[in-house]
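*Asks:* fold the following and give me the result.
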Amino acid sequence: MSDATGSDDGDWEAIIEFRRIGTALQVIAIDPETGREVSMVGDPRLSRHELGRLAAQKLRYVLTKHADQSNG
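*Replies:* Okay, the predicted model is just below:
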């Protein structure tokens, strides 16, 4: 299943995918501009909104870290 989620700091969006793996839920966040992606495994008892938000936050961190390394 795919979804898109915005961030708290504007109109940036990430594509969010959910995949059930046994008793866990894998969440993949993809930046549509760069194609960079991150994944995490979460507790399926949490809401998909919360899991998607956390995955998007992780993606934002990775994008920022990559940009900082490219500029330095």
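*Asks:* contacts and neighbour counts: CA atoms only from here.
*Replies:* Fine.
*Asks:* from residue 71, how far out is residue 42?
*Replies:* Using Cα to Cα, to the nearest Å, we find residue 42 at a distance of 33 Å from residue 71.
*Asks:* let's see this one next, to set against the first:
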Amino acid sequence: MTAPDIGDVIFEMTRTGAYLKCSAIHVATGLEVSAMGPALQPEALKRVALAKLKRALERS
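*Replies:* Okay, the predicted model is just below:
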């Protein structure tokens, strides 16, 4: 996926029972963040991980 303000981002989803872990990796820097939430809402979890990645990029 390409985010207009930060560039290319890769998402990795891992399900464990009723929970889903979403990792977001910034292609240009290799910075990775993750978020966990309900497995029934993967798109919402992607939005959370992307927001977390944007905050992490601002700090670095």
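*Asks:* before we move on, the earlier item: between residue 42 and residue 71 of the first structure, which is the more surrounded one?
*Replies:* More neighbours sit around residue 42 than around the other of residue 42 of the first structure and residue 71, counting by other Cα atoms under 10 Å; the figures are 21 against 6.
*Asks:* leaving aside the residues next to it on the chain, what's closest to residue 10 of the second structure?
*Replies:* By the measure of Cα to Cα, 6 or more residues apart in numbering, the closest residue to residue 10 of the second structure outside its immediate chain neighbours is residue 25, 5.1 Å from it.
*Asks:* so what does that neighbour match up with in the first structure?
*Replies:* Residue 25 of the second structure maps onto residue 30 of the first structure when the alignment is built from TM-score structural alignment.
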